[in-house]
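In: structure for the following, please:
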Amino acid sequence: MDKNAKLPETDDGTILFNTDPIILKYHYEIDYLHSYAQDSPFFAGLTKKKLMGSRCTGCGRRFATPRGHCMECGAPTEWFELPREGRVHTYTTCHFGGEAFLKETPFTLVMVEFDGVDTLFLSRLIGAEPDEVKVGMPVRARFLRNCKFKPTDVYFVPM
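Out: Have a look, this model is predicted:
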């Protein structure tokens, strides 16, 4: 038994931003295995440049943001392809964002409405300055060339 054992130490330190309360910079990285489970057809659709929604097998309600069961009657849903064209229902300009969007701020988020669909689809709007965006403005879906299996693989542009 070594009573003088010590953990190895490095010369790098910690960046302290504040002392009361203590705020410091801490890098955290991990590989994470994630399953899209019942939402897999939505992400598979993105690889084929398709937007997939869900339709209730009971009441027929159509959801732009897919779900496994109807939020009205509880019946299971089935997949259907959404139109690529819609209209801005509402929008906001984001001046702050998560790490993935910091380089893009400010950016515009839109809720897109599609003919014949009962709910809205949240996405980014590219190609219009914030003061050019209007409720009712026609928009068209575009897709990243290299799918990353993320909701941001689809975005909208003005028509």
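In: rest of the way, CA atoms for contacts and neighbours
Out: Noted.
In: what's the closest non-adjacent residue to Phe143?
Out: Leaving aside its sequence neighbours, Phe143 sits nearest to Val154 (Cα to Cα, 6 or more residues apart in numbering; 4.5 Å).
In: mind checking which helix or strand Arg142 is in?
Out: strand 138-143 (DSSP states H and E).
In: mind giving me the packing neighbours of that strand?
Out: strand 85-94, strand 154-158 (3 or more Cα pairs under 8 Å, 6 or more residues apart in numbering; DSSP states H and E).
In: turn these into JSON lines, including mean neighbour count and distance to Phe143.
Out: Formatted as JSON lines, the helices and strands packed on strand 138-143 follow (neighbours: other Cα atoms under 10 Å; distance: least, Cα to Cα, whole Å):
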{"stretch": "strand 85-94", "mean neighbour count": "19", "distance to Phe143": "13"}
{"stretch": "strand 154-158", "mean neighbour count": "20", "distance to Phe143": "4"}
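In: one more to put side by side:
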Amino acid sequence: MVADSAEAWERQPGESAAAWMAFACYRDLGLSRSISKVAGTLGKARTLVERWSTNHQWVIRAEAWEREQDRLWRAERQQASREVARRHARLATAAQSKIIAQLQQLDPSRLSPSDVIRWLEVTIRLERQAYGMDLAEPASGPATPNTVDVSGLSDEERRARMEQLRRELESRIGTLGGEPR
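Out: This is a model prediction of the structure:
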């Protein structure tokens, strides 16, 4: 009978040192465990090892050992996952502060129209992600976060649209540091 006071995989009351050593060997064989392997490894008669196994409930104790090892492994993985998440959050925060410093020094007048569009797309996507919005949903208005259609505009309208996008980008960049420009 497995005692209530000791863990099932520990030495049980009334279990001899030899029987305990045989159980430890059985337990540690893992998925390939068998009475025959224990008897062979320890140089004991198979019938003796079989009797110890029956009297001391090796199968139940080994299963309890496996469950405990699995529980410990899951707890270790969960802790490691938390540590990774914390480390990544610290790295992201450090990187963001450096990126914000770079963005604040960016001269919007030196951006090409395609740069302005790309910056706008990126900032819209980041903003939508920050608010938990589905990126597959269309943004309000005719354009989605990943496209800006200017094909139907005249050259003058395109220049005006680019200027509008440049001002919007400049405004967004200026507010990244907490103070509008």
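In: where does the TM-score land?
Out: With the length set by TM-score structural alignment, normalised by the length of structure 1, the two chains reach a TM-score of 0.26; 76 aligned residues with a Cα RMSD of 5.4 Å.
In: surely the residue nearest to Phe143 of structure 1 meets Leu122?
Out: No - the pair Val154 of structure 1 / Leu122 is not scored as a contact, 10.1 Å apart, by Cα atoms under 8 Å.
In: still on that earlier bit, run through the residues that contact the residue nearest to Phe143 of structure 1.
Out: Shown in contact with Val154 of structure 1 (Cα atoms under 8 Å, 6 or more residues apart in numbering): Leu46, Ser123, Ala141, Arg142, Phe143, Leu144.
In: compare those residues and tell me which has the most neighbours.
Out: Leu46 (24 neighbours; other Cα atoms under 10 Å).
In: wait, a helix at that residue?
Out: Yes - looking at Leu46 of structure 1 with DSSP: H, G, I helix; E, B strand; the rest coil, it is inside a helix.
In: top helix in structure 2 by residue count?
Out: helix 58-104 (DSSP state H).
In: helices and strands around that one, which ones?
Out: helix 17-28, helix 155-176.
In: go with 10 Å
Out: Judged by 3 or more Cα pairs under 10 Å, 6 or more residues apart in numbering; DSSP states H and E, the packing partners of helix 58-104 of structure 2 are helix 17-28, helix 46-55, helix 155-176.
In: could you export those as JSON lines, including mean neighbour count and distance to Arg77 of structure 2?
Out: Below are these laid out as JSON lines (neighbours: other Cα under 10 Å; distance: least, Cα to Cα, whole Å):
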{"stretch": "helix 17-28", "mean neighbour count": "19", "distance to Arg77 of structure 2": "22"}
{"stretch": "helix 46-55", "mean neighbour count": "16", "distance to Arg77 of structure 2": "33"}
{"stretch": "helix 155-176", "mean neighbour count": "16", "distance to Arg77 of structure 2": "36"}
